[in-house]
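# What shape does this take:
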Amino acid sequence: MAPEGLDRRLAALRPERAAVLEGAAALLQRRLPGAAGAEARRFLDLWAAGVPDEDLAARSPEDVAGAALSLLDHGRSRPPGQASVRVLNPRPEVEGWRSAHSIAEIVNDDMPFLVDSALAALAIVGRAVHLVVHPIVPVRRDAAGRLVAFGEAAGPDAPRESMMQIEFAQGADSAELAQVAAALKRAMADVRAAVADWPAMRERLAEAIAALEGGGEEARIAREFLAWLADDNFVLLGYRRFRPTEAGIAAEQEHSLGLLRDASIPVFDVLREPGNLPPAVRAWAAEPTLLTVAKANMRATVHRPQHCDAIVVKRRDAAGRVIGADLFLGLFAANAYNRNPRSIPYLREKVAAVLAEAGVDPNTHDGRRLSNILETYPRDELFQAGVDELLATARGVLALQERQRVALFLRRDRFERFVSAIVYVPRDVMDTRLRTRIGGAIAEAFAGRLSTAYIQIGDSPLARIHYIVATTPGAVPAVDLRGLERALAEIARSFRERLAEALIAEKGEAGALAVLGRWGDAFPAGYADRRTAREAVADIALAEA
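Next up, the predicted model:
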């Protein structure tokens, strides 16, 4: 018999779901008689509440009962203040149930970012996720962390715990499962560190805002930007304070918060030896510019598996000399990427400065197009690039409206950590293979590694691809940009374009157009990978002979 309350819910469910849960409840009753069975069936109710009907219907009652009991058993003991993580391949002869996938079980105090951080950890180690079961359970434990009661039995004021069970692409052996477990443990520890120090990081941000009062126009822009960050537009993950030294800079580690309590995390690779900075970094550290927005080398283990954003606010004395800096590590919230940049402090001033430098009336056709280019520009680039760099690129993109072609716009990181490349190609030739080939060509040219690529395909005849290529500081080769652009244009040429060129060389323009009309789209996709356009001309001649 199902526990009280479950019967009423089963009646409203699809028959397949109800049948599986009834069967699972009956199995638990037979396997665990008495109070233990009743407890297991109550947990089954919690476990199943968020599982979609189709996922439940695809499982046998034995495996549903086994999965729920496995998570309950894992949650019976947890060290206070820590996440309990277990990763396994269930075996019927040992665990009493089976799964086509590996299982991760995570029991933790309930807090923000747990699910997305666990999924991010699995993505980083290359594991596809098939199902997430995540009941939030009121729990009462003794001082040693042993489970005393859960659910309604724990009482109305019981703290809530997150109990996750994640099915992911199966690991072949214990070493692979250990790698997954280590990634999940690190992610859960990082979530705890960031959430625990969040109030203190908010205080440091408020102090930085207050310190900018009465400091002129530059300070006003920085102050308004930091206030915008504080208004739920930035997920704070870490804080570190720096001071200048004769040899470079030094971290005041006693003030570090969140993920940056770990002194081994440099944020930027060029800061691994802060007492021996490269000349470019030393020059930047001494510059009086108040605000810097940059990408960290490290990927976030909390919330989203993306490179962290770093906000650096310098402190200056009355003479304008740099006397220190505050670094806030985190991730911009999603609306920072979706909102019009004119509504975001710091960006709105950049956009206005670019339009002013361009010397165009914003109410003219070109002015409106230039504004649209900036408003839809890759947001990370808008944060990081200078006004002169943005103006040069925006003018180049504006020119593409008149003469559509393959175009390359490049920005080198000041510290030679990466190259940002924005490439425009005709939309009708854009595909995964072309994206990969262009990215590979850029990475090879800069002796780097393709880190990521973002694609934008809209109503424009041109598609935009934004590549980030990681490079080695001090070992970035000089590159002929126009030569590289010509090479990318050649890569992007369609087989039809190559065939037209070969036919014109063979038959003249008039004769070529007639043949191209008959044969331009006749060749299968694989042909172009194996044959040249000249060979195609010869094959056409044979076919028409």
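
# switch to C-alpha atoms for all contacts and neighbour counts from now on
Will do.

# which SS class is residue 156?
What DSSP: H, G, I helix; E, B strand; the rest coil gives for residue 156 is coil.

# Please report how far it lies from residue 543.
Computed as CA to CA, to the nearest Å, the residue 156 to residue 543 distance reads 83 Å.

# Residue 370 too?
Residue 370 sits 50 Å away from residue 543, going by CA to CA.

# Counting neighbours, which bits of the helix or strand in which residue 409 is found end up buried?
According to DSSP states H and E, residue 409 maps onto strand 407-412. Buried residues in strand 407-412, counted by 16 or more other CA atoms under 10 Å: 407-409, 411.

# which residues are in contact with it?
385, 389, 393, 418-425, 481, 485, 489 (CA atoms under 8 Å, 6 or more residues apart in numbering).

# and those as a markdown table, adding distance to residue 455, secondary structure and neighbour count?
Output for the contacts of strand 407-412, formatted as a markdown table (distance: CA to CA, whole Å; DSSP: H, G, I helix; E, B strand; the rest coil; neighbours: other CA atoms under 10 Å):
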| residue | distance to residue 455 | secondary structure | neighbour count |
| --- | --- | --- | --- |
| 385 | 19 | coil | 17 |
| 389 | 21 | helix | 16 |
| 393 | 17 | helix | 19 |
| 418 | 19 | strand | 24 |
| 419 | 17 | strand | 24 |
| 420 | 14 | strand | 18 |
| 421 | 12 | strand | 20 |
| 422 | 10 | strand | 22 |
| 423 | 10 | strand | 22 |
| 424 | 10 | strand | 25 |
| 425 | 11 | strand | 23 |
| 481 | 21 | helix | 13 |
| 485 | 18 | helix | 17 |
| 489 | 17 | helix | 19 |
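
# Return the member of the residues you listed nearest to residue 111.
residue 418 (34.6 Å; CA to CA).

# so what's the closest one closest to, chain neighbours aside?
residue 470 (4.3 Å; CA to CA, 6 or more residues apart in numbering).

# By residue count, tell me the biggest helix in this protein.
If you go by DSSP state H, the chain has its longest helix at helix 495-519.

# Tell me the buried residues in it?
Result for helix 495-519 [16+ other CA under 10 Å]: buried residues 495-496, 498-504, 512-513, 515-516, 519.

# To compare with the earlier structure, here is another sequence to fold:
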Amino acid sequence: MPTPIRETELRSERVDQVVALLRAKVGAEQVETLDAFARKYFGQVDPEDLEEREVPDLYGAMLSHWNFARRREPGKLRVRAFNPTVAEHGWQSTHTIIEIVNDDMPFLVDTVTMEVNRHGLTLHLIIHPVLAVKRAKDGTLAGIAEGSDAAALRESFIHVEVDRVPEPARLEALVADISRVLGDVRQAVEDWPSIRGRVLTIVEGISKQPPPSIPAAELDEG
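As a prediction, the model looks like this:
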């Protein structure tokens, strides 16, 4: 097993190969932005997972996700599932690919994993960078922001590889169900501050005027 330092070196070597291909293919006006994106995108991926995939396919997956993220309305989830082929997409995979772009929030990966499992699919890879991005007012992706940029948006980019799903109807159902459960996550996260506030108000009210059935000693323990 490689040491952590060696893992970092192996990852960097593979990502450098992806970036070299990127620089050979992408126009000068985008190359620096996509270079930064690629390094963040693959920055936490296990080197073995990178080695198992061809450089053109890693490049294709990264660019596909970037292009999918180029337009996103504020507060709106984007999710799709597809089977990439060289003829149609310029890259390929033996797996079905799920791409997600969303505001960063807790429980996203766990929720997607559970929904994939509920569909009876094996999960083969998750790539999940959380990026600070800049967007125009219409939601157009303008670039990668510096961490200190107060105007930056924190977004989760989630790339998931699962067992290949050839049937379009099953792909549509998978997308619909992932969209539904991630919508539930958003609602729970957004509702939590108000729920917590109501609970604290109730607790405070009980402390000030406890029902006769609650001994004072139990309130002190709480």
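
# what TM-score comes out when they're superposed?
The TM-score (TM-score structural alignment, normalised by the length of the second structure) is 0.87; 215 aligned residues with a CA RMSD of 2.6 Å.

# center of the second structure - which residue?
residue 158 (2.8 Å; CA atoms, centre = their mean).

# now the strands: where do they sit in the second structure?
78-82, 96-103, 123-127, 130-135, 141-144, 153-162 (DSSP state E).

# Can you give the contact residues for the first one?
It refers to strand 78-82 of the second structure. Outside strand 78-82 of the second structure, the residues that touch it by CA under 8 Å, 6+ apart are 69, 72, 96-102, 171-172, 174-175, 178-179.

# among those, who's most crowded?
Per-residue neighbour counts (other CA atoms under 10 Å) across the contacts of strand 78-82 of the second structure peak at residue 100, which has 25 neighbours.

# residue range for the longest helix of the first structure in the second structure?
Under TM-score structural alignment, there is no match for helix 495-519 of the first structure anywhere in the second structure.

# repeat for stretch 311-318 of the first structure
Stretch 311-318 of the first structure covers no residues of the second structure once aligned (TM-score structural alignment).

# Please enumerate residues in contact with that stretch?
Contacts for stretch 311-318 of the first structure (CA under 8 Å, 6+ apart): 208, 288-294, 322-329.

# Kindly give a single PyMOL line that selects the buried subset of those residues.
Per 16+ other CA under 10 Å, the buried members of the contacts of stretch 311-318 of the first structure correspond to this PyMOL selection:
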select buried, resi 208+289+290+291+293+294+322+323+324+325+326+327+328+329
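
# what's the lengthiest helix in the second structure packed up against?
Taking DSSP H as the criterion, the second structure has its longest helix at helix 168-208. Judged by 3 or more CA pairs under 8 Å, 6 or more residues apart in numbering; DSSP states H and E, the packing partners of helix 168-208 of the second structure are strand 78-82, helix 108-118.

# which of those is buried the deepest?
The highest mean neighbour count among these, using mean count of other CA atoms under 10 Å, belongs to strand 78-82: a mean of 19.

# Now that one on the first structure. Mean distance?
Its aligned residues in the first structure lie a mean 1.0 Å from strand 78-82 of the second structure after superposition (mean CA distance after the TM-score superposition for the first structure).

# returning to what we had before: with distance to residue 19 of the second structure added, can I get the helices and strands packed on helix 168-208 of the second structure in CSV?
Below are these laid out as CSV (distance: least, CA to CA, whole Å):
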stretch, distance to residue 19 of the second structure
strand 78-82, 24
helix 108-118, 26
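
# so which of the ones you listed gets nearest residue 46 of the second structure?
With CA to CA as the yardstick, what comes closest out of these is helix 108-118 (16.6 Å).

# Following superposition onto the first structure, what is the mean distance for the closest one?
Looks like 1.5 Å for helix 108-118 of the second structure (mean CA distance after the TM-score superposition for the first structure).

# out of the helices and strands packed on helix 168-208 of the second structure, which comes closest to residue 62 of the second structure?
strand 78-82 (14.5 Å).

# which residues in the first structure does the closest one align to?
So strand 78-82 of the second structure sits over residues 84-88 in the first structure, by TM-score structural alignment.

# Also stretch 124-140 of the second structure?
Under TM-score structural alignment, the match for stretch 124-140 of the second structure in the first structure covers residues 130-146.

# mind listing what's buried in the matching stretch?
Those would be 132-141, for stretch 130-146 of the first structure by 16+ other CA under 10 Å.

# Closest one to residue 60 of the first structure out of those, please.
residue 133 (16.3 Å).

# Quick one: neighbours of the nearest residue to the closest one once chain neighbours are set aside, just the number.
Once flanking residues are discounted, residue 133 of the first structure sits nearest to residue 165: 5.1 Å by CA to CA, 6+ apart. Neighbour count for residue 165 of the first structure, taken as other CA under 10 Å: 24.

# How about the one 5 residues further on?
The burial count assigned to residue 170 of the first structure is 18, neighbours taken as other CA under 10 Å.

# from memory it sits against residue 102, does it?
Yes - counting by CA atoms under 8 Å, residue 170 of the first structure does reach residue 102; the two are 4.4 Å apart.

# Please enumerate the shared neighbours of these two.
Common neighbours of residue 170 of the first structure and residue 102, counting by CA under 8 Å, 6+ apart, are residue 89.

# one step back: can you redo the buried residues of strand 407-412 of the first structure as JSON lines with distance to residue 37 of the first structure?
As requested, the buried residues of strand 407-412 of the first structure are exported to JSON lines (distance: CA to CA, whole Å):
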{"residue": "407", "distance to residue 37 of the first structure": "68"}
{"residue": "408", "distance to residue 37 of the first structure": "66"}
{"residue": "409", "distance to residue 37 of the first structure": "66"}
{"residue": "411", "distance to residue 37 of the first structure": "64"}
